[in-house]
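Undergrad: Curious how this folds, go ahead:
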Amino acid sequence: MCIFCKIIQGELPSRKAYESETVVAFHDIAPQAPVHVVIVPKKHIDTMNEVEAGTDDAAIAELFVAARQIAKELGIAESGYRLVNNCNEDSGMEVSHLHFHLLGGKKLGSIVSHTAS
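TA: This is a model prediction of the structure:
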């Protein structure tokens, strides 16, 4: 069982920021920003590549609903936040359970450079 499944099952402690029937969110134990919350579906899905159309739609939609609600509750909705999903090893994914990182609470540097061609 993966570490996120253990958190979901209550086998490992966490500081929850959100919970519903299909999604749970908790504060990251090694935060990369003043606000750093991990948002996961309760159903174990290894990566975005394994999301099943039709079957997982509601849980995936709720990940985004949770992100919006958490950002508002933690006071970063207006100032701005980043929502990040890593998929597989080259992206830096460390836990094989679909998840999003909600980051905010400070000015975050750009990760994509936009240039006119």
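Undergrad: C-alpha only now, for contacts and for neighbours.
TA: Will do.
Undergrad: So Leu102 lies in a strand, does it not?
TA: Yes. Under DSSP: H, G, I helix; E, B strand; the rest coil, Leu102 falls within a strand.
Undergrad: Surely it touches Arg68?
TA: No. Contact between Leu102 and Arg68 fails when scored by CA atoms under 8 Å: they sit 9.5 Å apart.
Undergrad: Another sequence for comparison is provided below:
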Amino acid sequence: LLYLTIIFLHIYKRKNVLKEAYSHNLWDGARKTVATLWDGHAAVWHGYEVHGMEKIPEDGPALIIFYHGAIPIDFYYFMAKIFIHKGRTCRVVADHFVFKIPGLMED
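TA: Purely as a prediction, here's the structure:
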């Protein structure tokens, strides 16, 4: 219950951003909500941070190279953080199994 409370407060802190996103487009609101959930999970369970976020441009290309462990959960955390703070989505070069995960499947 304590963890759920902390995640709720993390989302509540961003309620105005979420409300604004839903007023423009349902899917933008859904993306912001899911990103906020992942960001809350990252902060509460792992203390996840991204250093150097200011070096990522607001638009135009950027190449980010990083290593992750056996499961790609840190990539989800990274995607959420980038989407929340920069409003950008990421393209990724990844192992083929990643694209079998619902939500990341290729069409």
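Undergrad: Any idea what the TM-score comes out to?
TA: Here the superposed chains carry a TM-score of 0.29, computed using TM-score structural alignment, normalised by the length of structure 2; 55 aligned residues with a CA RMSD of 4.6 Å.
Undergrad: Compare Leu102 and Arg68 of structure 1 (neighbour count), which wins?
TA: Leu102 (23 against 16; other CA atoms under 10 Å).
Undergrad: residue contacts, the more buried one?
TA: Residues in contact with Leu102 of structure 1 (CA atoms under 8 Å, 6 or more residues apart in numbering) are 35-39, 67, 71, 81-84.
Undergrad: if we go to 10 Å?
TA: Applying CA atoms under 10 Å, 6 or more residues apart in numbering, we find Leu102 of structure 1 in contact with 25, 27-28, 33, 35-39, 67-68, 70-71, 81-85.
Undergrad: Filter those down to the buried ones and hand me the PyMOL line.
TA: The PyMOL selection below is limited to those of the contacts of Leu102 of structure 1 classed as buried (16 or more other CA atoms under 10 Å):
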select buried, resi 25+27+28+35+36+37+38+39+67+68+70+71+81+83+85
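Undergrad: quick one, longest strand in structure 1?
TA: For structure 1, the longest strand by residue count, based on DSSP state E, is strand 35-41.
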